[in-house]
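Engineer: Kindly generate the corresponding structure for this input.
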Amino acid sequence: MDTITAYLVFLNLAGFLIMGDDKRRARMHRWRISERMLFLVSILGGSIGTWAGMYVFHHKTRHWYFVIGMPLILALQIVAAILLYRQGLYHL
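Structural biologist: So this is what the prediction gives:
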């Protein structure tokens, strides 16, 4: 597995687990993970895991900025990956 793939797998797993952990903390009325951190993990490359975690754990699905923001971040990342691939800067 190349470095970029390992990085993306790690961030997506982290995004998924962070969503689950934040949901657990919310149910227990404990200290929460900030929404800024959830978006940061997504922006840094964990958008698939974060988005999946939203729906698996039913967390943040009533907040429009998550419902629209997470797929928008993913779409922008896909466009960026396609552009990098076409320029020869990224290889599958």
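Engineer: switch to C-alpha atoms for all contacts and neighbour counts from now on
Structural biologist: Fine.
Engineer: any idea how far Met28 is from Ile43?
Structural biologist: Counting by CA to CA, to the nearest Å, the separation of Ile43 from Met28 is 27 Å.
Engineer: hey, which helix is longest across the protein?
Structural biologist: When the chain is scanned for its longest helix (criterion: DSSP state H), the result is helix 3-27.
Engineer: Please name every helix or strand in contact with that helix.
Structural biologist: With contacts defined as 3 or more CA pairs under 8 Å, 6 or more residues apart in numbering; DSSP states H and E, the packing partners of helix 3-27 are helix 35-41, helix 47-56.
Engineer: And this one, please, so the two structures can be compared:
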Amino acid sequence: MKILLLYFLLLNCFTFLLTGYDKFQARRHKRRIPEFILFVLAFVGGTIGLLTAMLFFRHKTSKITFIMKFSYVIIVQIVVIYLKLNHHI
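Structural biologist: So this is what the prediction gives:
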């Protein structure tokens, strides 16, 4: 259980920092982090890190397509957790 908590802590910290770096790069019109990478990190457990970074850095919060895709990731995670807790997976 401790390893799982450490995994989520490190992943969310990394996702937060990477999203902040993407915002930094965006302001300087430099090479960006692909949205796909941010979504993959969120999907594998970095949802809280991405959401926190979006609010903290005000990054991607006005991009409707990003918000919709991010919402989809959260919905899929909720369904997977629900099914797992009810022993359907």
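Engineer: Kindly provide the TM-score of these chains.
Structural biologist: Aligned and superposed, the two chains score 0.81 in TM-score terms (TM-score structural alignment, normalised by the length of structure 2); 89 aligned residues with a CA RMSD of 2.0 Å.
Engineer: rewinding a little: who's more crowded, Ile43 and Met28 of structure 1?
Structural biologist: Just comparing Ile43 of structure 1 and Met28: by other CA atoms under 10 Å the higher neighbour count belongs to Ile43, 17 against 10.
Engineer: nearest spatial neighbour of the more buried one, skipping sequence neighbours?
Structural biologist: The spatial neighbour of Ile43 of structure 1 that comes closest, neighbours along the chain excluded (CA to CA, 6 or more residues apart in numbering), is Ile73 at 6.5 Å.
Engineer: my guess is the one you found contacts Gly45, does it?
Structural biologist: No: when contacts are counted by CA atoms under 8 Å, Ile73 of structure 1 is not listed as touching Gly45 (9.0 Å).
Engineer: Quick check, central residue of structure 2?
Structural biologist: Closest to where the C-alpha atoms of structure 2 average out (CA atoms, centre = their mean) is Ala42, at 3.0 Å.
Engineer: ok, back up a step: how far apart are the longest helix of structure 1 and its match in structure 2?
Structural biologist: Following the fit onto structure 2, the mean deviation recorded for helix 3-27 of structure 1 is 1.2 Å by mean CA distance after the TM-score superposition for structure 1.
Engineer: Quick check: buried residues in that helix?
Structural biologist: Judged by neighbour count using 16 or more other CA atoms under 10 Å, the buried positions of helix 3-27 of structure 1 are 8-9, 11-23.
Engineer: State the pair within those residues that is farthest apart.
Structural biologist: Comparing all pairs in these by CA to CA, the longest separation belongs to Leu8 and Lys23, at 22.6 Å.
Engineer: what's the longest helix of structure 1 aligned against in structure 2?
Structural biologist: Matched against structure 2 by TM-score structural alignment, helix 3-27 of structure 1 falls on residues 3-27.
Engineer: Sweet, I'm off.
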